[in-house]
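> Quick one, structure for this:
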Amino acid sequence: MTKKMVTAASYGMVTAFALIIAVAIVLATLFKFTSLDEFSIGELPMLIISFCALFIGGIIAGAKMREKGLFIGASTGFSYSLLIYLILFLGYDRPLGWDQYLTILVNIIVTGMGGIIGVNLSGASKKR
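The predicted structure is shown next:
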């Protein structure tokens, strides 16, 4: 990977993490000041929030790279998933199961689609 690819993937990952942290702060505030708790929300909305953040991160990575949107998006999604699951495996002693493998695959697909859209939004095709 070239320096430009690493930079673009890093921008996408930082964007995804920033969005997830922002949503986590909002949810923590809701949990603190309302009767809402983690168990009443469930796992599906958290996955949807994660996929939305990754999609936006893919758009940012693709716009930064301005070419090879699918590749840079998929690389961003894979790097994000690798980091998250390394933390889960090493920090929380939680082995990977089929549901995690499926989540990693969907992360890569969603971020790759975001990368494709990001390249097209960046105006790379207008330069030709």
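> CA atoms for contacts and neighbours, from now on please.
Will do.
> quick one: the helices in the protein?
Secondary structure of the chain by DSSP state H: the helices cover 3-33, 38-41, 44-65, 69-86, 92, 98-121.
> Can you redo the ones you listed as a markdown table, where the extra columns are mean neighbour count?
Output for the helices of the chain, formatted as a markdown table (neighbours: other CA atoms under 10 Å):
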| stretch | mean neighbour count |
| --- | --- |
| helix 3-33 | 17 |
| helix 38-41 | 9 |
| helix 44-65 | 23 |
| helix 69-86 | 23 |
| helix 92 | 10 |
| helix 98-121 | 21 |
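> I'd like the structure of this one too, to check against the first:
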Amino acid sequence: MSRRLKMILAAGIGLAAIVGGTGVAYAMMQADNSAQLRATGKVGEQADGYLGIVGSADAGLRAQVDAINIKRRAYYTDLAAKRNAKIEEVAAATACQLFASKVEPGQYYRLPDGVWRQREAGQTITLPGYCA
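This next block holds a predicted model:
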């Protein structure tokens, strides 16, 4: 993990503690319906910080996912500018948080290897190395 990414992750954790446990990224994403979409099993969280479609989807689902990802990209862009970081680093750091606490049993997630996995009950998601 790069020193820069470690610093961004540390700053994110510190900011989450200041905000009060839920974290800024979570507060930003609570306004969208990503939790409901993940619950359908047709959408999952990805290591790049964006939602992805598991398998095929109709135009309506694609539009919903695109709308959420546009909001996330705007958030990541803003936060990256404030922290003098790359958008991709902020998005990856947020993905670490999402994997750790938002992906519920039965829901899908995709690590950097590109393989969709379904979280099982009692399973802890093995986070990418850059999340450490």
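> TM between them?
Overlay of the two chains. TM-score (TM-score structural alignment, normalised by the length of structure 1): 0.41; 75 aligned residues with a CA RMSD of 3.4 Å.
> Contacts only, for the most centrally placed residue in structure 1.
Taking CA atoms, centre = their mean, the centroid of structure 1 lies closest to Leu54, which sits 2.5 Å from it. By CA atoms under 8 Å, 6 or more residues apart in numbering, Leu54 of structure 1 lies in contact with 12-13, 16, 77, 107, 110-111, 114.
> Tell me how far it lies from Tyr92 of structure 1.
According to CA to CA, to the nearest Å, Leu54 of structure 1 and Tyr92 of structure 1 sit 23 Å apart.
> Then Lys4 of structure 1?
Lys4 of structure 1 is 33 Å from Tyr92 of structure 1, by CA to CA.
> do Ala28 of structure 1 as well
21 Å.
> likewise Ile108 of structure 1?
Counting by CA to CA, the gap from Ile108 of structure 1 to Tyr92 of structure 1 is 23 Å.
> likewise Ile59 of structure 1?
Ile59 of structure 1 is 31 Å from Tyr92 of structure 1, by CA to CA.
> What's the first helix or strand after the helix or strand harbouring Gly14 of structure 2?
If you go by DSSP states H and E, Gly14 of structure 2 is part of helix 3-19. Going down the chain from helix 3-19 of structure 2, the next helix or strand is helix 24-30, by DSSP H and E.
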